[in-house]
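Participant: need coordinates for the below:
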Amino acid sequence: MINQDLLITFIAILAGLGLTDLIHSFHRLLRKRHTISWHWLPLAHTFMSFQAMIIIWYNIQAELNSPLIATSLGFFIWLVPIILILLVMLTVLPDREPDDGFNLLEWYFGQRKYYFTLLTLFVFSYTLNRFIMYEHKYAWMLPLILSVFYIILIFTKKYWVHVVFTIFLLAFFVLNYFLQGIGYV
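Facilitator: Next comes the predicted model:
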């Protein structure tokens, strides 16, 4: 049997790396707030990336109780979505901003293909993870709904589509909290 404390420590390190980078990137933006053209879209996705890591963290115990986690394949299936959400968190905000001004919305659209591709891969791997390790719950397939929206956002640069889908995705996160509260996911 695999040592669950080691796995929890391992995910804590990965989660800490992602959260630290996310907070540090946001801090850099706040320090240059007067030279940045702000927009809510990238900030909403920052919030959702942060929340996705929190959701994974709170769902970890059921996955750690799965006998599959003790196998190398089970460990790999468990690890892939964690690494992908870490990459998402590293991608959602810019690493550096120029000193002479920065448009956050332009940056968001410039990064959308990479960002939403990572999110799509994350959703597929997380769904597979939930199906294999946590299959007794009925809503394991719920995250797959997100992949449809992420794939569309990869290929469109239409502002209104990003606005509507981001609002829907924020509603999805609220729904997820509700479903967790009643023990459905």
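
Participant: please make it C-alpha for all contacts and neighbour counts, starting now.
Facilitator: Noted.

Participant: just the strands from this structure, written as ranges.
Facilitator: Secondary structure of the chain (DSSP state E): strands at 36-37, 102-103.

Participant: of all those strands, which one is nearest Phe116?
Facilitator: Of all the strands of the chain, the one in closest proximity to Phe116, counting by CA to CA, is strand 102-103 (19.3 Å).

Participant: same for the closest one, what does it pack against?
Facilitator: Counting contacts by 3 or more CA pairs under 8 Å, 6 or more residues apart in numbering; DSSP states H and E, the secondary-structure elements packed against strand 102-103 are strand 36-37.

Participant: got a list of contacts for the strand it packs on?
Facilitator: Contacts to strand 36-37, defined as CA atoms under 8 Å, 6 or more residues apart in numbering, come from residues Leu29, Gly101, Phe102, Asn103, Leu104, Leu105.

Participant: for PyMOL, write a command that selects the buried ones of these.
Facilitator: Taking 16 or more other CA atoms under 10 Å as the burial criterion, the selection of buried members of those in PyMOL is written as:
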select buried, resi 29+102+104+105
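
Participant: how about the residue nearest the centre of the chain, nearest residue that isn't a chain neighbour?
Facilitator: Residue closest to the mean C-alpha point of the chain, counted by CA atoms, centre = their mean, is Ser49 at 3.8 Å. Nearest non-adjacent residue to Ser49, counting by CA to CA, 6 or more residues apart in numbering: Met89, 5.9 Å away.

Participant: biggest helix in the chain by residues?
Facilitator: Of all the segments assigned as helix in the chain under DSSP state H, the longest by residue count is helix 104-133.

Participant: from the chain's centre, how far out does that one sit?
Facilitator: Distance of helix 104-133 from the chain centroid (CA atoms, centre = their mean, to the nearest Å) equals 7 Å.

Participant: Proceed likewise with the subsequent sequence, for comparison:
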Amino acid sequence: MTQFEYLIILVSILVGLGLADLAKSMRNLLLPEMSVQWHWLPVTWTVIVLGYVLMAWWVFYILLQAEVWHHPVAFLPVLLSTMALYLLCAFALPDADREEVSYHTVDAEGEKLIDMETFYLSEDHRRWFFGMAATFSFLFFGSANYGQFHAGNIPVEAALLQMLSASLLITIPHVILGVTRRRWAHLGLTIYSLGSVTYGLFDVAVALTEVS
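Facilitator: So this is what the prediction gives:
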């Protein structure tokens, strides 16, 4: 077993656990006996998180082939970003079996109802979900830019500039969404984030074509 295979297995396990948690949450919400008042914002962010998973998976496939990540200290940011991605998947959708939470209401017939908008805008959800999103994006882009610098593809100035740009364009919007309940901000930045992850996936696809 090569060092690359040894490292990618750990990343694969964490990513797989995140996807399994996300799929389980969606399955529980789609059960016929579950009453859910759907809202487009958490559903859109579920799609965005899936985009983050795809982008991270293929970037790590390219990234971890470099020997620099074979040192435990150097690998730590990659491991932490993968753990943040797992938690991001776990926090994306509400747990249908939880009791006594703000997003559980009662409909006109007295049945328990999960209000997706209330869940999404709740302080606890925003704090943890977008906090993990900001943590993931900062560590992910930091690792990617360091990997490019170490491989000699870009000078240190360009790596720092790209890291600053990623923080301003990706990480800061996550922080803003975590601290505000304003619907216009969530509407605009959610659409912006969906466009950003779509662009990122195309960028990764081009990079994979060049590598192959």
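
Participant: tabulate the strands of the first structure (CSV), appending distance to Ser66 of the first structure.
Facilitator: Output for the strands of the first structure, formatted as CSV (distance: least, CA to CA, whole Å):
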stretch, distance to Ser66 of the first structure
strand 36-37, 46
strand 102-103, 45
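
Participant: quick one, what contacts Phe129 of the second structure?
Facilitator: For Phe129 of the second structure, counting by CA under 8 Å, 6+ apart, the contacting residues are Leu87, Leu88, Phe91, Ala92, Gly178.

Participant: one more time with 6 Å, if that's ok
Facilitator: Contact analysis of Phe129 of the second structure by CA atoms under 6 Å, 6 or more residues apart in numbering lists Leu88, Phe91.

Participant: how much space between Leu88 of the second structure and Trp184 of the second structure?
Facilitator: 23 Å (CA to CA, to the nearest Å).

Participant: more crowded one of those two?
Facilitator: Set side by side, Leu88 of the second structure and Trp184 show more neighbours around Leu88, with 28 against 9, by other CA atoms under 10 Å.

Participant: check contacts around the more buried one.
Facilitator: Remark: with contacts taken as CA under 6 Å, 6+ apart, Leu88 of the second structure is in contact with Phe129, Met132.

Participant: what's the match for it in the first structure?
Facilitator: Using TM-score structural alignment as the criterion, Leu88 of the second structure maps onto Val88 of the first structure.

Participant: Tyr6 of the second structure now?
Facilitator: By TM-score structural alignment, Tyr6 of the second structure lines up with Leu6.

Participant: and for Ser143 of the second structure?
Facilitator: If you follow Ser143 of the second structure across to the first structure using TM-score structural alignment, you land on Asn129.

Participant: what's the distance between that match and Ile13 of the first structure?
Facilitator: Computed as CA to CA, the Asn129 of the first structure to Ile13 of the first structure distance reads 20 Å.

Participant: between the two, which is the more surrounded one?
Facilitator: More neighbours sit around Asn129 than around the other of Asn129 of the first structure and Ile13, counting by other CA under 10 Å; the figures are 22 against 12.

Participant: ok, now which ones touch the more buried one?
Facilitator: Residues in contact with Asn129 of the first structure (CA under 6 Å, 6+ apart) are Ile77, Trp78.

Participant: what about Tyr108 of the first structure, neighbour count?
Facilitator: Each residue near Tyr108 of the first structure was counted by other CA under 10 Å, and the total is 20.

Participant: circling back: in the longest helix of the first structure, which residues are buried?
Facilitator: By neighbour count, with 16+ other CA under 10 Å as the criterion, the buried positions of helix 104-133 of the first structure are 104-105, 108-109, 111-113, 115-133.

Participant: which outside residues touch stretch 68-83 of the second structure?
Facilitator: For stretch 68-83 of the second structure, using CA under 6 Å, 6+ apart, the contacting residues are Phe136, Leu139, Phe140.
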